[in-house]
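Chemist: Would you be able to build a 3D model of this:
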Amino acid sequence: MAKIHPFKAIRPTRDKVSLVASRSYESYTAFERDSRMDYNPYSFLHIVNPGYKYQKEISGEERYKLVRNRYLEFKEDEIFVQDETPCYYVYKIVNREQESFSGIVAAASTADYENNVIKIHEDTLQHRENTFKEYLKTVGFNAEPVLLTYPDNDTISDVISKKIQERAEFEFTTTYRDTHYLWKVEDPKSIEVLKDAFASIGTIYIADGHHRSASSHLLAQDLKVNNSDHSGEEPYNFFMSYLIPESDLRIYEFNRLIKDLNGLTKEEFLIKLDEWFRIENRGIEAYKPSKPHHFSMYLDGEFYSLYLRKTTYQFDNALEELDAQILYKTVLKPILGIEDLRTDTRIEYSHGKNDIIPVKSRIDNQEFQVGFVLFPASVSQMKKIADEGLKMPPKSTYIEPKLRSGITIYEF
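Modeler: Predicted structure coming up:
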């Protein structure tokens, strides 16, 4: 039984929303961030990068306090205003490929996260959880929703379908040529329909935002201890989420680029691969795998198809069937000596929405020696791994839609 609540969002005014909205801070290069802030005083980047005002790199608690100050200034200048009553928010994104994503922005329960009603499929790093928890405790808001997915639900779909026939509260197009729309669901009847519909859902899955949700849960535990009147309904017991049906979720692969062959010659490397794969040299043909357990490899100017020998490899659980895990267990760790996928500097990743050209180009430019192209995981695989309490390797999925920061803000 999922507890998904409406909330009173703080939002940019209609005339400034396109100027405020930004991608996640980490997705910009330093040059891109500075360029945007040089010419756009309304960008949300001014809030999350407060050192820009003083031309100084600021970190830790000092940065968190300045983030809070910049945010309050945006409110004082009425760049941000708050809705008067709790609402659900229908949010729709149409990307440049004309794919459409529609869902609900709402407040999800940290208790549901703790009780496994909201399930995870990725490991998180404890130091990142704690760092972001302290950030949240100081700034007092969520500005980028966690992406959650739920089984397709006719009742929720009906509310969304009817609402998007009305004039949108927000409608703007980004420089990435994605068009964003937002509608308020504020009538009491529709609010109760949505609340009951989400309550009827047994399990919701985190698609993107594992560290943000984990940090929100830690924050709730901290604040609960210090609140003698804790009821479980305080705003800190929830975190802002964008909930979309499973049919709207798009999962792409992350391809692997490796800097060397771990001291092996090309021929020695191919012989070791032969234990696990049927190998076919495809020359300059740009081969991309068409089904699970098939891999593409680019090495020394040529593509190879690698087909897993299923008589050799054992599928003991849902994780062992995931191609990213197969590649790690058969190649990356035993042959190439890559133990930790998070910290080893010999491996980098390129998401599959960019196709295989970046993989080929970076190897041709001698930045890397070998690259592997994977077949993307499915939603059902992601769910099965989460249901079995297992965790995917890092960079197993590149998930869309990608959300913007600063369009709806949740205070606690």
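
Chemist: Only C-alpha atoms from now on, for both contacts and neighbour counts.
Modeler: OK.

Chemist: residues in contact with the residue nearest the centre of the chain?
Modeler: What sits nearest the mean C-alpha location of the chain, by Cα atoms, centre = their mean, is residue 208, with 3.0 Å. By Cα atoms under 8 Å, 6 or more residues apart in numbering, the contact list for residue 208 reads 146-148, 399.

Chemist: this one next, for a side-by-side:
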Amino acid sequence: MATVKPFRGFRPVPALAAQVASLPYDVMDSAEARLITSQNPLSFLRVTKAEVDLPPDVDIHSAVVYQKARENWEWLIQEKIMVQDEQPSFYIYRQQMEDHVQVGLVAAVSVDEYEQGIIKKHELTRPDKEQDRVDHILTTGVQTGPAFLTYKEDAVITGLMQAAMETAPVCDFTADDGIRHTLYAVAAPSATAALAEAFEHIPVLYIADGHHRSAAALKVRDVLRRGNPVHTGAEAYNYFLAVIFPHTMMKIMDYNRVVRDLNGLTHAAFFERLEACFTYERQQGPVKPESAKTFGMYLASRWYELAVKPEVVTGLGPVAGLDVSILQDHLLQPVLDIGDPRTDQRIHFVGGIRGMGELERLVDSGDYQVAFSLFPTAIEELMAIADLGGIMPPKSTWFEPKLRDAMVVHVIR
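Modeler: Below is the predicted model of the structure:
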């Protein structure tokens, strides 16, 4: 069963929500965050990327940054920019990006169930990124950004969510990027009980995005549990903030690759080695793959469509059969010598939201020599691999729209 728990969330006052709510801390660098906060001092980036209020040479993982995050969080409360709900509540978070709509439940989910594998992961995490979130949470006392979870769609939950949205929203705005964010609060005990009971029939939840947030919640729980001689398991630190969407609403975009060089190969030698596993055909314009097992490639101002040879993919398992794995295992590693894409500095990843034009720009700049566009990973592939306990390659999925931080904040102590 999946445990979901209502909580007394902190939310921005409606009139300021559009200014406060921010993109996640990990989709931008410090320079971008400084620019945003210089134009909008109410941005929640002053909490999630508090280095914006410190000298540019500050170590972003130093204690002074986390302390500044705490100070900025407390300022938002003191100024009544963020206020806490009186009653434990669930929240319904609706997002609309052009014609795509997704509706999720904002809830506190169980750290124990993450540890037990009821909340399933599909990616490895980096210890340094985990520790950054641990330090941020322990210093501020709050979970500022939600994990992005999914579950296999359930008609009962869908009906309860739709009923909750018949009330007036507590927050509704369209951000600068054109994405509309609408939030509903569900405080009535009968309604929260019905939602909690409905999720008890959901056997597992899946992490779509937010592996480091989830892993950090476990470490925070362990730290606070050790320091609490009267630990009961009911404390807020035993839960972490999440938004949970039905799998049918998930929008996964392509996650593309650019590589700095051709591993010392001439263009002719590169194409010769590529032909071991792929066929290719020159195209007149950008190639955005329309089906699995095909790829776009931009090299020397020219686009090509690649197709993996059938014999290469015969008998591959769920992970090895992913398009990201095929490209890595049969081209990036053997031809371009990209051994570990998590650490290799010669490869860079570009979310599909930026379009094919960004791939062209990066290669045409001379900073990169070749770009590859991919067909998006399917949510069913992600769930199947998670069910098997498998690990997907890094940068396999790019979810849109992104969840805004500060729509709801969860206090852990």
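
Chemist: hang on, the earlier thing: so which of the contacts of residue 208 of the first structure sit within strands?
Modeler: Judged by DSSP state E, the subset of these located in strands is 146-148, 399.

Chemist: What separation do you get for the spatially closest residue to residue 49 of the second structure that is not a sequence neighbour and residue 245 of the second structure?
Modeler: Once flanking residues are discounted, residue 49 of the second structure sits nearest to residue 25: 6.2 Å by Cα to Cα, 6 or more residues apart in numbering. Separation of residue 25 of the second structure from residue 245 of the second structure (Cα to Cα, to the nearest Å) stands at 21 Å.

Chemist: and if you look at residue 307 of the second structure?
Modeler: 33 Å.

Chemist: more crowded one of these two?
Modeler: Between residue 307 of the second structure and residue 245, residue 245 has the larger neighbour count (other Cα atoms under 10 Å), namely 26 against 17.

Chemist: Name all residues that make contact with that one.
Modeler: Counting by Cα under 8 Å, 6+ apart, residue 245 of the second structure makes contact with 102-105, 148-151.

Chemist: what's downstream of the helix or strand that contains it, the next helix or strand?
Modeler: Using DSSP states H and E, residue 245 of the second structure sits in strand 239-246. Following strand 239-246 of the second structure in sequence order, the next helix or strand is strand 252-253 (DSSP H and E).

Chemist: packing partners for that next one?
Modeler: On a contact count with 3 or more Cα pairs under 8 Å, 6 or more residues apart in numbering; DSSP states H and E, strand 252-253 of the second structure meets strand 398-399.

Chemist: Residue 160 of the second structure contacts residue 193, doesn't it?
Modeler: No: contact criterion Cα atoms under 8 Å: residue 160 of the second structure and residue 193 do not qualify, at 10.9 Å.

Chemist: Let me see the ranges of the helices in the stretch 201-350 of the second structure.
Modeler: Taking DSSP state H, counting those that start in this stretch as the test, the helices found in the stretch 201-350 of the second structure are 211-226, 267-274, 310-313, 323-327.

Chemist: State the distance from residue 225 of the second structure to residue 311 of the second structure.
Modeler: Applying Cα to Cα to residue 225 of the second structure and residue 311 of the second structure gives a distance of 53 Å.

Chemist: Those two: who's more crowded?
Modeler: Set residue 225 of the second structure next to residue 311 and count neighbours by other Cα under 10 Å: residue 225 wins out with 17 against 8.

Chemist: quick one, what contacts residue 305 of the second structure?
Modeler: Contacts for residue 305 of the second structure were tallied using Cα under 8 Å, 6+ apart; they are 280-283, 287, 294-297.

Chemist: PyMOL command for the buried members of those residues?
Modeler: To isolate the buried members of the contacts of residue 305 of the second structure in PyMOL, using 16 or more other Cα atoms under 10 Å:
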select buried, resi 280+287+294+295+296+297
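
Chemist: I'd like the distance between whatever residue of the second structure lines up with residue 238 of the first structure and residue 11 of the second structure.
Modeler: Using TM-score structural alignment, the partner of residue 238 of the first structure in the second structure is residue 239. Separation of residue 239 of the second structure from residue 11 of the second structure (Cα to Cα) stands at 18 Å.
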